[in-house]
Structure formats: C-alpha cells, structure tokens
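Colleague: Here's my sequence, what's the structure:
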Amino acid sequence: MTGSPLFDIAGRIALITGSSRGIGRALAQGLLEAGCTVVLNGRDEVALARTRAELAELAGGTVFARAFDVTDSAAVATNVAAIEAEVGPIDILVNNAGMQRRAPLVDFTDDDWRRLIDTNLTSAFVMGREVARRMVPRGHGKIINICSVQSETVRPGIAPYSATKGGLKLLTKGMCADLGPSGIQVNGLGPGYFETELTEALVADEEFSAWVRGRTPAGRWGRVSDLIGALIFLSAPASDFVNGQVLYVDGGMLSVL
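Modeller: As a prediction, the model looks like this:
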C-alpha cells in the first residue's frame, strides 16, 4: 500500500532549531524518517555533532548540522544563506528552540525574563523573518512554531514562560497574515506535558506527575513520538489550506476543567 500524496514530504529540506535533544531531536527524527533532508541546529557544536551522527545511523537519510545562535540576527542571516547555498532551499522551518525558568513572579529576575523572551519568542521572529525572505519569492513554504499548552493557560511559577508562548501563538497568526498571500503556511504545534530530558525532575515528582495524569483525559504524559503525526500534517500538502492555527497535542488537557 502506498501512502497518500497529501502527506508526502520526501525530498523536502527541513531546518529544525534547538534540535540536539528533547522534542527538537524527536521532530528532526520524524522528518528524517518521512524522507526529508534535515538540518539540525543548536549552539553546542559537540552535542549537535553527536545527534547528527546518531540520527544518520538510526533513521538513515541525509542529515546536516549547523551550530549558531538563533537569537542573533546577524548569525541567523549568515547561516540561513549558507544552508541554502550548501544544502538547498528551505521548505520547512520548525522554530523549536526554547527554554524554561520556574520561579515566583516576585522573585523572577530581569535577566531571566530577557533570556526567556529572546530564546522562546525573538528567535522565532528572527528565524521566521529570514527564512520567509527566501520562501516568499518561491511562493511556497511551511513554518511551524512550537507553542505549548501554556500558550493558552498558566500555573504558578511560570508566568514569564507563558507570556513567551502566548506571544508565540499571536506571532504565528501575524506571520500567517503577512505570509499567507505568498503561499506560505505558518502554524503552531502545541505540546502538552511531555516526558523529555528537560522534564525528568517533574516526571519523577510523584505528586506533580499524578496531577498531570489526572488533569489529562488520556491519563498519561505525552511521548515525543506523539508529536510526529501532527508535525508531518503541518509540513505536508495536506495542510495547504490550514494557516494561522495552533494544533494542540496534549491528550485533551485543554478541553477539560
């Protein structure tokens, strides 16, 4: 049985930011297994090289790695140009780079606020702008911003993080408004609570973990593999008339009280 051409992304070139580990690594692997040529990104050259080697062996296909800071406009411009010259035109951009800081609002520092804004929100603006400048003349492209259930809701200790993810939701809609007429779809993918290297402490906290399971109709934490189907949909021709939306993959968390 052959797959539907609506979901065929073989041969597309995909750039995934923050993809040396965690959700970004899983998204890169999913696109690689779907037949994309994948370009990994991160700031740690050693971690990036290790992930590139692991994915090349595990998933096959063609995978590149490019280390640069996605919050630095000059570095972004230089490296996007280099990727397009060396690998080819970027068809799919996944803005995944992100970070978390947890603290009561009254204790949150200015520096941590700025780091969250730069990493979670400014990076998507800078990367999206630079890649879109090249997609617009070509008349097609997919930009997928990794949002969060915290794009819609919040809990104590993460107000600044939620502000960045709420901003990313509206940036996604604004990018749709500007880029949609050029044939570019810009959507968000919103994970719920997922088991990753970055959430190990939360998963291990039985009280918190029980809260997640009880709050989620699916009754469990998400697995990174749960995101791949939604990612392929948003990357494929199947979503050519889907624009400015956030697709939540949260086990139903946002649907219930």
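Colleague: C-alpha from now on. contacts and neighbour counts both.
Modeller: OK.
Colleague: So which residues of the stretch 151-257 of the chain form strands?
Modeller: Remark: strands assigned in the stretch 151-257 of the chain by DSSP state E, counting those that start in this stretch are 184-191, 246-249.
Colleague: helices or strands up against the last one?
Modeller: Under the contact criterion of 3 or more CA pairs under 8 Å, 6 or more residues apart in numbering; DSSP states H and E, the helices and strands touching strand 246-249 comprise strand 184-191.
Colleague: From the contact counts, what lies against the strand it packs on?
Modeller: strand 141-146, helix 159-179, helix 228-235, strand 246-249.
Colleague: right, so these: which one is the most enclosed?
Modeller: Across the helices and strands packed on strand 184-191, averaging neighbours per residue (mean count of other CA atoms under 10 Å) puts strand 141-146 on top, at a mean of 27.
Colleague: Please generate a structure for the following sequence too, so the two can be compared:
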Amino acid sequence: MACLSGKVALVTGASRGIGRAVALSLAREGAAVAVNYRERAADADEVVAAIRTAGGKAMAVAADVSDSAAVVNMIAAVERELGLIDVLVNNAGLAIMTGIDDLTEEEFDRTIAVNLKSAFLCTRAVLPGMRTRKWGRIVNISSGAARGAGGIGPHYNASKAGMEGLTRGYAARVVKDGVTVNAVAPSLIETDMVRGGLASSPDRIPLGRFGTSEECAQAVLMVIGNAYMTGQTVALSGGLSFL
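Modeller: Sure thing, here's the model as predicted:
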C-alpha cells in the first residue's frame, strides 16, 4: 500500500459509498484528505469527523465538479487549508437509470458532464503542480459498464468508456513527469446505486456476493502505491467479467 504521510489528497464525491471508503483509506495511509461533495454536507462532515477522530487531517469542500469555476474555487480552498494536491481521485458520478427510448438530451449531457467532464476539469487543475513537483497520482473511478452493457443506460456506458480513454490519454503524456494516471472499474458494488434497484441479487456474480466499497478503496491504494503502473484499468467484478 501507499505511504502517503505528508501528501494531500482530493476525493470527489466522497460523502458516501466508494468515495467515502477511499477518503478514509487515504487518511489511514497518512494523507490529509479533502472530502468533496455537492449536496450531502452532513455526510461529508461525518467523513471528516471520522478522519479527525482517528488523528488525521481533513476538510469538507462543496463544489459541483462539472462546473469549471467551481473546480477552480475548490482547488484554491483545498490548497489554502491543506496544501498542494498530490493525489486526485475522480470519483464523483451520476447514474440516471432510464430506458433508451426515454433518455433525454439533458440527461445525456448531464451524465457526461458529471462523470467525464468533471475528471477532465479536476485533472487539468491539479496537473501543473504535480508536474512541477515531479510526483502525482490520479485515479479515475470507472465502471464495468465501460466495457459491457451494464444496467443503467448507454449514456452511462459512454461516460465511463470516455473516462478510461481519458485515463490512457493523460497517462501517456505525463508519465515522464512522475505522474501516474490509472482507473479502477468496479462492477456491482454494494452501494446506494446497487441497492436502489440496479441489481436485486448477486446471483450472476461468480464469487456469489456484491463487492464492497472498502475493496474498491484497496484497489485505489494499490495503484497509488505502484509507481510503475500507469494508463491501466483495474477491474473489480467478482469474476463477472469471466461470463
């Protein structure tokens, strides 16, 4: 695992689910953590309180990460309170479940903005500092839907496939600057999205159960800790990809 003592990490969409688990795991490895949220202030504050209770350093920072001005303001706030950002985890996401005949242009655009454009905006904001310091770690939270049909819709598929392309594109261009860019692609993790109707049971997963947010966080720490891995997507599917 990564030793992140003295490092600053930003996790987008970190008030619950996978983002929350990632934020807590980064703090346990020694990082000061900025917990981004859009609406769930109380949940974000709870994550920050848990980190501080354990002796770590953290802050909650509100921002719609699909908005460029909001991202600039968020980064400035984190740098004022915690310092320059060394680790970025692009986790914020939107999953609008709808049939292909009911999918609207607004829903498509909003999904691309929140799931894909946000990763571009946040990456663009932190990269200059990482390249100057010759060290940085960027992890994008993708999905098995980037390569499979998934259960949400083609808008979601497109956003996550785009995120993996973004991962490879940045990785190839910043590797010589000491910055690695990787993706972690979970499938059917026991989060609110799955419990809310995406999958009623884990019967079709060979392992026989849903994944956990903590297992996703383990994969994030793994790629952060491996300085030789870049441009890769780590799949977490409980064997679902075998089918």
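Colleague: I'd like the helices and strands packed on strand 184-191 of structure 1 written out as a markdown table, with distance to residue 36 of structure 1 added.
Modeller: Formatted as a markdown table, these follow (distance: least, CA to CA, whole Å):
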| stretch | distance to residue 36 of structure 1 |
| --- | --- |
| strand 141-146 | 13 |
| helix 159-179 | 23 |
| helix 228-235 | 10 |
| strand 246-249 | 21 |
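Colleague: Looking at those, spot the one closest to residue 61 of structure 1.
Modeller: Nearest of those to residue 61 of structure 1, taken as CA to CA: helix 228-235 at 16.3 Å.
Colleague: Where in structure 2 does that closest one align, residue-wise?
Modeller: Aligned using TM-score structural alignment, helix 228-235 of structure 1 spans residues 217-224 in structure 2.
Colleague: circling back: compare the helices and strands packed on strand 184-191 of structure 1 and give me the one nearest residue 103 of structure 1.
Modeller: Among those, helix 159-179 comes nearest to residue 103 of structure 1, with 8.7 Å by CA to CA.
Colleague: starting at the chain centroid, how far to that closest one?
Modeller: In terms of CA atoms, centre = their mean, to the nearest Å, the centre of helix 159-179 of structure 1 is found 13 Å from the chain centre.
Colleague: what packs against that helix?
Modeller: Applying 3+ CA pairs under 8 Å, 6+ apart, we find helix 159-179 of structure 1 packed against helix 110-116, helix 123-138, strand 184-191.
Colleague: quick one: the residue nearest the centre of structure 1 and residue 19 of structure 1, what's the gap?
Modeller: Residue closest to the average C-alpha location in structure 1 (CA atoms, centre = their mean): residue 96, at 2.8 Å. To residue 19 of structure 1, residue 96 of structure 1 is 7 Å away according to CA to CA, to the nearest Å.
Colleague: swap in residue 248 of structure 1?
Modeller: From residue 248 of structure 1 to residue 19 of structure 1 the distance is 20 Å (CA to CA).
Colleague: Quick one: closest of the strands of the stretch 151-257 of structure 1 to residue 132 of structure 1.
Modeller: Smallest distance to residue 132 of structure 1 across these (CA to CA): 8.3 Å, for strand 184-191.
Colleague: sorry, back to before: the residue nearest to the centre of structure 1 corresponds to which position in structure 2?
Modeller: Matched across to structure 2, residue 96 of structure 1 falls on residue 91, judged by TM-score structural alignment.
Colleague: related to what we said a few turns ago, who wins for proximity to residue 120 of structure 1 among the helices and strands packed on strand 184-191 of structure 1?
Modeller: When these are compared by CA to CA, helix 159-179 sits nearest residue 120 of structure 1, at 6.1 Å.
Colleague: with structure 2 superposed, average distance for the closest one?
Modeller: With mean CA distance after the TM-score superposition for structure 1, helix 159-179 of structure 1 departs from structure 2 by a mean of 0.7 Å once superposed.
Colleague: Understood, closing this out.
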